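In: have a look at this prediction, sequence included:
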Amino acid sequence: MTTLMAILIGTFYAAAIYMMLRRSVVKLVIGLILLSNAANLLIFTVAGMDRGIPPLIPKGELLIEGPAADPLAQAVILTSIVIGFGVLAFAVVLIHRACEVVQTDDMNEMKGTD
C-alpha cells in the first residue's frame, strides 16, 4: 500500500509542477490544488497508514497499550488543509481580478500590460 501511495504522490507532484508551468492562470490554480493535496498525502503516508486505537490514555495508566494512531500527523494535515484552502481562496480572488483587468488568462500577455 505504501508503494501505491508513493506512486500516487509522485504523480500528483509531477502533475502539479506540469500544470504550474503552463501559461494559463487557471491551470496555475489547478496546479496549486494538486500540490497541496500531494503534500497532505505525503505527510499522511510518512506518518504511517496503520490502523490503531484512538490515542487516548486510560485513567490511571501512563502509556497506551497496543498500536495507536498518530495524532500529530492528523493535526498537521488538518492545519495544512485549512492553510491551503486559505491560500487557494486568495489566489483565486487575485487571479480573477487580474483576469478582469487584463481581459486574458495568459501569463505572457499579462506581463506586457501596464
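Out: Good, I have the coordinates.
In: for the rest of this, base every contact and every neighbour count on C-alpha atoms.
Out: Noted.
In: tell me the contacts of the residue nearest to the spatial centre of the chain?
Out: Nearest residue to the geometric centre of the chain (Cα atoms, centre = their mean): residue 36, 1.7 Å. Taking Cα atoms under 8 Å, 6 or more residues apart in numbering, we find residue 36 in contact with 80, 81, 84.
In: any idea how far it lies from residue 9?
Out: Distance of residue 36 to residue 9, computed by Cα to Cα, to the nearest Å: 11 Å.
In: let's bring in a second model and compare:
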Amino acid sequence: MLEHFLENGEVVTSVILFGIGLAALLLHKNLIKKIIGLNIMDTAAYLFLAAQGYIEGRGAPIVTDGVTRMDAYINPIPSGLVLTGIVVSVSVTALMLALTVCLYQKYHSLNMDYIIMKMRKEEE
C-alpha cells in the first residue's frame, strides 16, 4: 500500500493540497484566507495535470537531433492547459482581491458573516 502511494506521489500530493484548499475555502470566514484556499486548490489541479502529462523517459516536445518519433516526447497538451490555467487563476485572484478591497472599504471587515449581516440590514 505504501509503495503505491510512493509511486504516485504527485497525485497523492495534489489530492492532499486540494483537500487543504477546500477546507480553507469552506471553514474560514476571512475573505483573504478563502482566496488563499482557492489558490491552493488551483495549484493542486495544475500539479495533477502536469503529473498526468509526464511520461518517464520522454523529453519535452521540442525536436532535437532530428528525432521526430512521437514516442520520444511527452504530450504537450497538459503543459499548455497548466500554463493557460495559471494565467486564468492569476486574473481571477486579482479580481477577487480587488473585490475584497472594495468590500473592506465599504464594511470595514473581511469576515463573511459580518459582511452578509450588514448587507441584509441594508436591504431592510
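Out: That came through fine. The shown structure was predicted, so the numbers you read here are calculated from the model rather than taken from an experiment.
In: that older thread, what's the match for the residue nearest to the centre of structure 1 in structure 2?
Out: Matched to structure 2 by TM-score structural alignment, residue 36 of structure 1 sits across from residue 42.
In: neighbours of residue 64 of structure 1, how many?
Out: Residue 64 of structure 1: 13 surrounding residues under other Cα atoms under 10 Å.
In: list the contacts of residue 2 of structure 2.
Out: So residue 2 of structure 2 contacts nothing (Cα under 8 Å, 6+ apart).
In: swap that for residue 88 of structure 2, sorry
Out: With Cα under 8 Å, 6+ apart, residue 88 of structure 2 has no contacts at all.
In: can you find the partner of it in structure 1?
Out: Match for residue 88 of structure 2 (TM-score structural alignment): residue 83.
In: any idea how far the aligned residue in structure 1 for residue 29 of structure 2 lies from residue 12 of structure 1?
Out: Matched to structure 1 by TM-score structural alignment, residue 29 of structure 2 sits across from residue 23. Distance, residue 23 of structure 1 to residue 12 of structure 1, using Cα to Cα: 19 Å.
In: this completes my enquiry, with thanks.
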